[in-house]
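S.K.: I'd like to go over a predicted model; first the sequence, then the structure.
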Amino acid sequence: MYYQSKYSTLLAIGITLFSFGCEQNQKAEAQSFKTPNSANKIDISNAKAEVQLDRIKLPENFKIDVWAAEIPNAREMAISEEGVVFVGSRQEGNVYAVIDEDGDGKADTKFIVAEGLQMPNGVAYKDDDLYVAEVSRIIRFKDILNNLNAPNFEVVYDEYPTETHHGWKFIDFGPDGMLYIPVGAPCNICESEDEIFATITRLDVNSPNPTPEVYVHGVRNSVGFDWDPKTGDMWFTDNGRDMMGDDIPNCELNHVTESGQHFGYPYWHEGTVKDPEFGDKGGPASDYIAPAAKMGAHVAPLGLRFYEGNMFPAEYKNKVIVAKHGSWNRSKKSGYVLTSLNVDGSTASGEQDFATGWLDEEAQEAWGRPVDVQELKDGSLLISDDMAGVIYRVTYSAK
C-alpha cells in the first residue's frame, strides 16, 4: 500500500502526532487530525453500531473494536498521510472522510465529501487530492483536506463503459504513479466485443487528455489489488463466475508479472476449469495465466493489502490479508471472513483464517460482510463492512 502525500500547510487544520502505550509496554504511533466546525461536519463519537464483536474470532492477542460507526455501505478505503480515512460506497452513492480527531484510536468525525454519485465504490488518495471512481468516470477532489467543509470535484475521465453489471470499481495508484482501474465483465459469463471489458486498466491522471490503457485481460471482476512491497508486482483478487454449482469455480488471487497478460476469463476459470459455454472459443489453458492461489468458490474476495506495519507479530510482515465478502447464491454460504496468505515471489501459500464470525454457520445468516482492509500508520488494521455500516480496527498486544 502506498501513502502518497506532500506536506502542505493546512489552512485552519492542525495535525498532532503522539505516542500511546499498549499492554506490556508495546508502543505505537497514533494520529489525531483536527478539523474546524462546519455544516458538513458530523459528530460520530457516540454513534452506535449494531454489531456482534463477541462472535469475531481472531488469533491470540489480537483485538477488534469498532473504529467508526454510521458509515452506511462502507466499501473501499484510502488513507492520507495525516490519517484521514476516505471511504466509498456502492449503494449509498456517498463518499466519506472519517477522522480520529483526538488520537484515541476511534473516529470522532465524519464529513460527507460527495453524495448522489453512481456507485462510488473506489477511492484513492495522492498528492493531496482524492480520486473517486464512479461507473463511467473518474473524478478528483483537489486539495481535499483543505476543502472538507465544501468539497468540489473535477472530471478526470468520463468515457468508461456505462454498464452497471460489475460496473463498480476498486482503484489505487501503483508504484509507477498511474491510477489502476478495473472494468468488470458486463455479465456473469460472456465474450464482449469491446476489449476494455474484463480487464484492469491504468490511467495517467496528470495527462491533459488521459486515455485508459488496458494493463491485463481476462479478469472477470476484480474489486481489490495491491503491490508487493518487495517486488513491485501487482496482486489482485478476482471473483469467479456463477451458475456452475456450489464448488466450481474457485475465486482467485492472481499475480501480474508484465502488462498484457491474460488470466483466462471467459474461457478458463481457476486455471484448469474450462468454461462450458465459451471454453471452445479460446486457446488451451496453457495460453493463460493460472491463479497464484485458489480461494474457494463464491467467497467473493474483495479488498487485499500487503501488511507492512510493525504492530502485528513478525510473521505477518509482507503477508497478504484478504477480505472475503461472502457468497450470495451458494446453497451453504461461504466467505464472510478475512484470511492471510504468505507471498514469496510468484508463490502464494498457506492461506489461514485471520478473522471469522460475521456468518452464523448454524443459522446461515450473516450480520456483517467485510469489504476492504487498510493499514493505519501505527500498524493496526482497518476493515470496512458494507452490511453493518462500520469500520473496525484490529490491534495486537503481546501478553
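M.R.: It's in.

S.K.: C-alpha only now, for contacts and for neighbours.
M.R.: Noted.

S.K.: the spatially closest residue to Tyr392 that is not a sequence neighbour and Lys332, how far apart?
M.R.: Nearest residue to Tyr392 in three dimensions, chain neighbours excluded: Val66, at 4.4 Å (Cα to Cα, 6 or more residues apart in numbering). Val66 sits at a distance of 28 Å from Lys332 (criterion: Cα to Cα, to the nearest Å).

S.K.: the two: which is more packed in?
M.R.: Taking neighbours as other Cα atoms under 10 Å, Val66 and Lys332 compare with Val66 leading, 19 against 10.

S.K.: that one and Lys106 touch, don't they?
M.R.: Yes: using Cα atoms under 8 Å, Val66 makes contact with Lys106 at a distance of 7.5 Å.

S.K.: contacts only, for the residue nearest to Tyr392.
M.R.: Counting by Cα atoms under 8 Å, 6 or more residues apart in numbering, Val66 touches Ala49, Lys106, Val390, Ile391, Tyr392, Arg393.

S.K.: second structure for comparison follows:
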Amino acid sequence: MLGKMLRFVLWTLYALSIQSIAAEPMLSRIRLPPGFKIELFADQLPNARVMVRGERGTIFVSTRGEGSIYALRDAAGDGRAAAPRTIASGLKMPNGIAFRDGALYVAAVDQILRYDNIESRLDNPPAPVLVTNALPKEQAHGWRYLAFGPDGKLYVAVGAPCNICDQAGYAELRRLNPDGSGMEIFARGIRNTVGFTWNPSDHTLWFTENGRDWLGDNLPPDELNQAIKSGLHFGYPYCHGGDFLDPEFGAGKNCADFTPPAQKLGPHVAPLGLTFYTGTQFPERYRGQILIAEHGSWNRSAKIGYRVMLVTLRDGRAVSYEPFAEGWLDGERVWGRPAYLLVLPDGSLLVSDDHAGAIYRIRYDAALVPKV
C-alpha cells in the first residue's frame, strides 16, 4: 500500500511540475519533415483526448480527467474549428469514444453509453442509452479505448488494475455486439492498451501497449503489437518486449510462448493513439504507414516521448521507427503531450494534446518544400 501511495505522489508531483502554456505561439517549435506545416485547429478543450468524426463532419473529442465530451465543427471551412460545444459532462473518465450509424459510443470505466442521432442534437443532446455495465470498476488503467472493427464488433480495452500483477479478468482486449451482447475476450496479456486500429489492407488489428514501470529508465520497451487472429497472448505480466522475463512473474515462463511485439518502442514513451495514414495528401512514403502519438514519460530520470512517431511497414512487417513530429519536449521542459490522431477526408492529420487542451492540424504542401 505504501508503495502505491508513493507512486501516486510521484505522479502527482510530476503532473504539477508541467506548466500549461498557450499552444498556438509554441507551434513554431514543432519539427516536421520538409513540406509539412502544423496549425492550431481548436483550443479551449481541457484534457482533449480521443477524436472521432461523425457522418456529417462533426469532430467529437473525449477527455479523461474532465469527464466531458465535446463537439467541434469547422463551420467557416477555413481549417479551424469554432468554439467547442459540450455534449456530455460529469462522466467517469470517458476516454474511449466511437461513432457508428449516427450514434456516439462512450466508454466511462465500468460502462459503455450510446448517444443516438447525436449530430442532429448537438445543442440539445439526448439522454444516453446504456449499452453495457459489464466492465471492471477499478480506475487504475480504467480509462478505456473503443473502436469498431471490420467485423462490426465493438472492441474495448480492459487494462490491468495495477503496475504489475496476475489477475483474471484484466489485461485483456474484449469485443461485443453494438447492442452490448456477446462480450468475449479477443486477446490477453496486454497490460494497458488505449489505442488500436485495423490495417485497411488486410484487416489485422494493431495496438499500442504501455509497459510496466519501476524497472529503471530503459526497461521494458513500450510496444506496437499486431493481432493477426483472436486468442493470442502478448506476454503480460510474464514477458515484456518479446524477450525480457519479468523479475516478479517470469519464473518458469518462456517468452517464446507469447506473441512478440511487431515493433519495440521507446521505454516509457507512453504510446496512446495510432492510425494508418489512409489519405493521399501526404507523400507516397507515408501512405499505408502507421503514425503513433507518444504521450511522454512521467517517471523517467530523463524525459522521453512527447512526439508523433512514424512506423514504416514493408510486406506487413514493421521495418523502421522514427520521429515524424517532435518539439513538445524542450530539454526537460514540456509544453504539450500528443495523445490521439485522426486522419481527415482531405488527408490532413489532427493531433490532440491533452496537456495544452488543444488540437493541431498537420498538412502537407509541396510548395513548402525548400528549393535546392
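M.R.: Cool, got the structure. Keep in mind that what you see is a predicted model, and the values were worked out from it rather than measured.

S.K.: tell me how they score on TM after superposing.
M.R.: After superposition, the two chains reach a TM-score (TM-score structural alignment, normalised by the length of the second structure) of 0.91; 345 aligned residues with a Cα RMSD of 1.1 Å.

S.K.: doesn't the residue nearest to Tyr392 of the first structure belong to a helix?
M.R.: No: counting by DSSP: H, G, I helix; E, B strand; the rest coil, Val66 of the first structure is not part of a helix but strand.

S.K.: what does His262 of the first structure align to in the second structure?
M.R.: Here His262 of the first structure is matched to His233 in the second structure, going by TM-score structural alignment.

S.K.: near that match, how many other residues are there?
M.R.: His233 of the second structure, neighbours per other Cα under 10 Å, totals 18.

S.K.: next: the one 3 residues further on.
M.R.: Counted with other Cα under 10 Å, residues neighbouring Tyr236 of the second structure total 27.

S.K.: contacts for stretch 262-269 of the second structure, please.
M.R.: Taking Cα under 8 Å, 6+ apart as the rule, stretch 262-269 of the second structure contacts 210-211, 213, 217-226, 241, 294-298, 300, 304-306, 317-318, 321.

S.K.: pull out the buried members of these.
M.R.: 210-211, 213, 217, 219-226, 241, 294-298, 300, 304-306, 318, 321 (16 or more other Cα atoms under 10 Å).

S.K.: so of those, which ones are in strands?
M.R.: Glu223, Leu224, Asn225, Gln226, Glu294, Ala318, Tyr321 (DSSP state E).

S.K.: look at Leu13 of the second structure and give its secondary structure.
M.R.: Per three-state DSSP, Leu13 of the second structure ends up helix.

S.K.: that one -> the first structure?
M.R.: So, by TM-score structural alignment, Leu13 of the second structure is left unmatched.

S.K.: grab the nearest non-local neighbour of the counterpart of Glu191 of the first structure in the second structure.
M.R.: Superposed on the second structure with TM-score structural alignment, Glu191 of the first structure falls opposite Asp166. Closest residue in space to Asp166 of the second structure, ignoring its immediate chain neighbours: Pro237 at 6.3 Å, by Cα to Cα, 6+ apart.

S.K.: my guess is the one you found contacts Ile164. True?
M.R.: Yes: Pro237 of the second structure lies in contact with Ile164 (Cα under 8 Å); the separation is 6.3 Å.

S.K.: the more surrounded of those two?
M.R.: Pro237 (24 against 18).

S.K.: what's the helix or strand for that one?
M.R.: Taking DSSP states H and E as the definition, one finds Pro237 of the second structure inside no helix or strand.

S.K.: so it versus Lys253 of the second structure, what's the distance?
M.R.: Taking Cα to Cα, one finds Pro237 of the second structure at 10 Å from Lys253 of the second structure.
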